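Q: For reference, the sequence and a predicted model appear below.
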Amino acid sequence: MKRATVIRHLGFEDLGNLTEILKQKKYAVSYVEAGQDCLAAIDPLAPDLIVILGGLISAYDEQNYPFIIDEMSLLERRLAADLPTLGICLGAQLMARSLGAKVYPGDEKEIGWSKLELNPIGMHSSLAHLAAEQTSVLQWHGDTFDLPAGSILLASTTKYQNQAFSWGKRGLALQFHPEVTASGVERWFISHACEIDQIPDVMVTKLRQDTKDYAARLEIQSAKFWQAWLASL
């Protein structure tokens, strides 16, 4: 079987709907828990796929979370070798930073369901399955990043320009969350309660209703997206 190593920063932010797709593709998945397991022990070149998931911390806060240094080192070597690498939200920000781009707070937090705006290159990639006319996607972030030199921008939203970029032939960074499921995201509403309460125009009731309206469709389209992306590696 192929091996997928997944770095997780929060217990409730896992592979979600990507889990079954990796199983179908004969990947053996192993989670590595940031802040608990030794990230420096991961051989950056060994796994067939490395996935860096989301989290509440900032990609530039190694002073408080020193394991970020090990994640950056891993990504630098992995991306230099152009090996299959996927970053979601915080993972995308860590990819951008490891490629020399700046990561910083955005003008406002982007939380909730929205449409992706794919550019022509994005429309000719596996992300076409997540285009605005196909589905909405979940956003949940306050930081953003500059586009790394040598990378290719694939998608934007009205609030954040850099929503997805590719690196080489096998690196993909996604600011948004295509992996979420309707049942799984309910845990986000609980775990992010303090953050939600601090944003006047974000309410759990609205997030829950939008999830009811959009999550099932996202799962269908995400399955197509994951299948297409994995097939391209």
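A: Structure's in. What do you need?
Q: When you work out contacts or count neighbours from here on, use the C-alpha atoms and nothing else.
A: Fine.
Q: And the next helix or strand past the helix or strand containing Glu108?
A: Per DSSP states H and E: Glu108 is located in strand 103-114. Using DSSP H and E, the next helix or strand after strand 103-114 towards the C-terminus is strand 117-118.
Q: looking just at contacts, which helices and strands does that next one meet?
A: If you count contacts as 3 or more Cα pairs under 8 Å, 6 or more residues apart in numbering; DSSP states H and E, strand 117-118 packs onto strand 152-156.
Q: From the contact counts, what lies against the strand it packs on?
A: strand 117-118, helix 120-123, strand 164-167.
Q: if I look at the residue most central in space within the chain, how far off is Ile68?
A: Per Cα atoms, centre = their mean, the C-alpha nearest to the average position across the chain is that of Ile88, at 1.0 Å. Here Ile88 is placed at a distance of 15 Å from Ile68 (Cα to Cα, to the nearest Å).
Q: ok, and here's another one to check against it:
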Amino acid sequence: MSAPRVLVVEHEKGTGPGQFGERLAAQGLDLDLCRPWDGDRVPREPGRYDGLLVLGGSMGPYDVDRAPWLPAVCRLLRAAAARDLPTLGICLGMELLTVACGGKVRHAEHPEVGLCELTPLLPASRDELFAFLTESDTPPCAVQWHWEETSVPPEGAVPLLTSARCTHQAYRIGTSVWGVQFHPEVLAGDIATWGTSDTGPLQALGLDPDAVVGHVAREEQRLRTLWGGLAERWGTVVSARRRRRDGAE
């Protein structure tokens, strides 16, 4: 039997799946990387993929002049959600999932950059991915890097996480489709180049790029454990759905 296959959509150079990809590969999942920024065609349907991972990027979900493939990614996300295919949208990926499924995204009044605390909501305690966050007395923290945010989630979306500056940090659609505004896939090395390219916007927020990266570096082991575990939980969902599909055929 072949390994479960995950389609990974990457929106620009330097925004790959990071530790998320490493954990999924270690579980035996095959990752097919789609890079529309480099000319790859975005599939119309998820086909026989067992999971869909849509990553972040510096553009917003409505920036079709800058990234003309975004409507195609929305179409793909909409098809995945209709099938309840195991899906995870990260940062821009969540914003695209929101738009694809009928919600709204706006420019954030208070952009989040660097390490920020998250607050699990009551439904998270019953969620397949996020229940583990409710079992600790220590608030989870995650890397944030966004100037856009979901203002109106898709109808029926279950809110899972929030933060002081961003109401909708994570939600679930159906049983297997998740969006997260934060970046569980990145560590200090991943965001070092982001700090360089976003120097002006960070300084406008009163932030020093080197200090932001340094803060993440000091928490790296915690981030590896926390969000690497999330990656493995999502990989387990993908594999379990694949086994059910094989059993039904």
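A: Perfect, I can see it now. Nothing here was measured: the structure is a model prediction, and the numbers come from that model.
Q: TM-score of the superposed pair?
A: A TM-score of 0.92 describes the superposed chains when it is computed by TM-score structural alignment, normalised by the length of the first structure; 232 aligned residues with a Cα RMSD of 1.8 Å.
Q: returning to that earlier point: trace the residue nearest to the centre of the first structure over to the second structure, please.
A: Using TM-score structural alignment, the partner of Ile88 of the first structure in the second structure is Ile90.
Q: Quick check: longest helix in the second structure by residues?
A: Secondary structure assigned by DSSP state H gives helix 220-248 as the longest helix of the second structure.
Q: Return the set of buried residues in that helix.
A: 220, 223-224, 226-239, 241-242 (16 or more other Cα atoms under 10 Å).
Q: same question, stretch 19-33 of the first structure
A: Ile21, Leu22, Tyr27, Val29, Val32.
Q: closest to Trp140 of the first structure among these?
A: Nearest to Trp140 of the first structure among the buried residues of stretch 19-33 of the first structure: Val32, at 22.1 Å, using Cα to Cα.
Q: Return the residue of the first structure aligned against Arg75 of the second structure.
A: Aligned by TM-score structural alignment, Arg75 of the second structure pairs with Ser73 of the first structure.
Q: Could you pull up the contacting residues of that match?
A: Ser98 (Cα atoms under 8 Å, 6 or more residues apart in numbering).
Q: Remind me which helix or strand it belongs to.
A: helix 67-80.
Q: With the second structure overlaid, how far apart is that helix on average?
A: On superposition with the second structure, the mean distance recorded for helix 67-80 of the first structure (mean Cα distance after the TM-score superposition for the first structure) is 1.0 Å.
Q: Mind listing what's buried along that helix?
A: Within helix 67-80 of the first structure, the residues that count as buried by 16+ other Cα under 10 Å are Phe67, Ile68, Ile69, Asp70, Glu71, Met72, Leu74, Leu75, Glu76, Arg78, Leu79.
Q: The fifth one is in contact with Leu39, isn't it?
A: Yes. Taking contacts as Cα atoms under 8 Å, Glu71 of the first structure lies within contact range of Leu39: 6.7 Å.
Q: okay, now Cys91 of the second structure: neighbour count?
A: 30 (other Cα atoms under 10 Å).
Q: brain fart, Ala173 of the first structure
A: Neighbourhood size, Ala173 of the first structure [other Cα under 10 Å]: 28.
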